[in-house]
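[1] any chance you can model this:
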Amino acid sequence: MAITSVGEDAHRVDALLDLGKAERLADGVARLSGAQAESMMWACTSGSFVFGPDGARQQVDQVALAAGVPASSTSIAFVDALQYLGIHRVAVAASYPADVAAHFVTFLSASGAVVVAMGSHDIVTAAEVGLLTPDEVVEMVRAADHPDAEAVLVPDTAMHTLGIIDRLESAAGKPVLTANAVTVWKGLQLIGPVPRLPGLGTLFRTAR
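    You can find the predicted model right below:
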């Protein structure tokens, strides 16, 4: 995962466009030049989807070219995970303000996904998101879910979800795809078959 610098920690479109600009990504790749990585992920959902599908693809193409290894991003990983699981209708449980979350909905819609419900929580900084308790995350997923949704997406990498994905899926009664889980999954998929891993939900139980 690329280690990038951060300007302003803010879930605002202008700050996110600055966060995901080419210079920051290039610097992150340079910092990992000795890591001997076999794949690289731009592990930021909002810092990629605000650029739109074409811009997000340009980001990962630039990272791949600079790193010399396959690359992707969290936003693209969400799209790929939905296609992998054959899921079309989703609900979104977003920590972001509504205007930022709307960019994620647009990004998903461009890939063919249908967003049937979206919950936003007006949390401005990633630092604040990182303070959410497991119970608060579970409630966020429950509140955003919709009977017509085949899965619930949780798009913030600052949210601590890897340890509670099975709990989230039990609460929703359906697959829950979180930013950190799809990032790990895609990073592994870029270099070969993804192993089945317990505790990481439907996506890793159906690995093939």
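[2] rest of the way, CA atoms for contacts and neighbours
    Will do.
[3] residue contacts, the spatially most central residue of the chain?
    In the chain, the C-alpha nearest the mean C-alpha coordinate belongs to A179, at 3.2 Å (Cα atoms, centre = their mean). Residues in contact with A179 (Cα atoms under 8 Å, 6 or more residues apart in numbering) are T45, T74, F78, L153, V154, P155, D156, T157.
[4] for L65, see how far away it is.
    Distance, A179 to L65, using Cα to Cα, to the nearest Å: 24 Å.
[5] the chain: strands as residue ranges?
    Taking DSSP state E, the strands of the chain run over residues 40-42, 71-73, 89-93, 114-119, 151-154, 176-178.
[6] for those strands, could you give me TSV that also reports distance to D18?
    TSV is the format used below for the strands of the chain (distance: least, Cα to Cα, whole Å):
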stretch	distance to D18
strand 40-42	14
strand 71-73	16
strand 89-93	24
strand 114-119	25
strand 151-154	23
strand 176-178	24
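[7] any idea which of those strands gets closest to M140?
    Closest approach to M140 among the strands of the chain is made by strand 89-93 (6.2 Å; Cα to Cα).
[8] what helices or strands is that closest one leaning on?
    strand 114-119, helix 134-144, strand 151-154 (3 or more Cα pairs under 8 Å, 6 or more residues apart in numbering; DSSP states H and E).
[9] next, the second sequence, to be compared with the first:
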Amino acid sequence: MTALGFLYPGHSAEDDYPRIEQLLGSDIRLQVVHTDIGEDAHRVDALLEMGSPARLAAGVEELRLTGAEAVVWACTSGSFVFGWEGAHGQVRALARSAGLPASSTSFAFVHAVRELGAGRVAVAATYPEDVAGHFAAFLKAAGTEVVSLRSSGIVTAAEVGTWGLDEVLALARAGDHPDAQAVLLPDTALHTAAHVRDLEAALGKPVLTANQVTVWEALRLATRRVNAPRLGALFTKEPLVQSPGA
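    Okay, here's the model as predicted:
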């Protein structure tokens, strides 16, 4: 049995995690601990507070008691708003606090894009334009070319959590670009676990969604690999050979 831990802010799409656990169909247990979201706002100052060391550390002790082998801060906007270096610092502090290998959803996207060998991506974001721009800048700092950036202008995670397949599919289609080798949907408040295969069939290319890549990143940290076709190309592709520390 492999136990994986996730610090998830508030309550929006956390039910994606038990769904993904079922889809993995293996001896994987996904443990979700909720952190205090503070103000529910896709606004830079609120996101910086949401991802502050104190808020993350508050959930670590509960997570340690679950026997988790790795921990991922299951929040994209609450990590990339710190910038490339700041997000690294956030993860290092989380690893020290938890005493476990650690990462965040922002880095999960970076590693998943590399796994797919996708040098050019399109971003279809629920966020306001300025916040979406921070994610694009984060990807560019990782060496990924963002060929298209779509912003939906939604301020709260609570609203994002109400979206179903029709809205998610419309977002992905609106954000796609002919030159993109993959489409990224970066909000962990967005329900996508049940939709990845439909999204990829509609777009004809890999689609990376926040909760999907977050779980994949935790598996990567625990050196586990699970073939799960219903979770899309990321969970079926053979790993690329990468240089150490990539």
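[10] report the TM-score for the pair.
    TM-score of the superposed chains, computed with TM-score structural alignment, normalised by the length of the first structure, equals 0.98; 208 aligned residues with a Cα RMSD of 0.9 Å.
[11] circling back to that earlier point, Y84 of the first structure: which of the contacts of A179 of the first structure is nearest?
    Of all the contacts of A179 of the first structure, F78 has the smallest distance to Y84 of the first structure: 9.8 Å, by Cα to Cα.
[12] quick one: secondary structure of A3 of the second structure?
    Per DSSP: H, G, I helix; E, B strand; the rest coil, the secondary structure class of A3 of the second structure is strand.
[13] in contact with it, which residues are there?
    I28, R29, L30, Q31, T66, G67, A68, E69, A70.
[14] show me what it aligns to in the first structure.
    Taking TM-score structural alignment, A3 of the second structure has no aligned residue in the first structure.
[15] ok, now how distant is A3 of the second structure from S151 of the second structure?
    Taken as Cα to Cα, the span from A3 of the second structure to S151 of the second structure is 35 Å.
[16] repeat that for A74 of the second structure.
    21 Å.
[17] comparing the two, which residue is more hemmed in?
    Set A74 of the second structure next to S151 and count neighbours by other Cα atoms under 10 Å: A74 wins out with 32 against 19.
[18] OK, contacts around A222 of the second structure?
    Applying Cα under 8 Å, 6+ apart to A222 of the second structure gives the contacts T2, L4, E69, A70.
[19] ugh, wrong one, V44 of the second structure
    V44 of the second structure sits in contact with V81, V131, where contact means Cα under 8 Å, 6+ apart.
[20] for A22 of the first structure, see how far away the counterpart of it in the first structure is.
    If you follow V44 of the second structure across to the first structure using TM-score structural alignment, you land on V13. For V13 of the first structure, the distance to A22 of the first structure equals 16 Å [Cα to Cα].
[21] what residues are up against the aligned residue in the first structure for F235 of the second structure?
    Matched by TM-score structural alignment, F235 of the second structure corresponds to F204 in the first structure. For F204 of the first structure, the contact set (Cα under 8 Å, 6+ apart) comprises W185, V194, P195, R196, L197, P198.
[22] my guess is the last one contacts R205. True?
    Which is P198 of the first structure. Yes. Taking contacts as Cα atoms under 8 Å, P198 of the first structure lies within contact range of R205: 7.0 Å.
[23] which one's more surrounded, those two?
    When neighbours are counted by other Cα under 10 Å, P198 of the first structure and R205 differ, and R205 comes out ahead with 14 against 10.
[24] so what's that one up against?
    Neighbour list for R205 of the first structure: R196, L197, P198 [criterion: Cα under 8 Å, 6+ apart].
[25] save these as CSV, and put in distance to Q58 of the first structure too.
    What follows is these, written out as CSV (distance: Cα to Cα, whole Å):
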residue, distance to Q58 of the first structure
R196, 30
L197, 31
P198, 33
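[26] matching residues in the second structure for the helix ranked longest in the first structure?
    For the first structure, the helix with the greatest residue count under DSSP state H is helix 52-67. Under TM-score structural alignment, helix 52-67 of the first structure corresponds to residues 83-98 of the second structure.
[27] neighbours of the aligned partner of D130 of the second structure in the first structure, how many?
    Residue pairing (TM-score structural alignment): D130 of the second structure is matched to D99 of the first structure. For D99 of the first structure, the count of nearby residues is 13 (other Cα under 10 Å).
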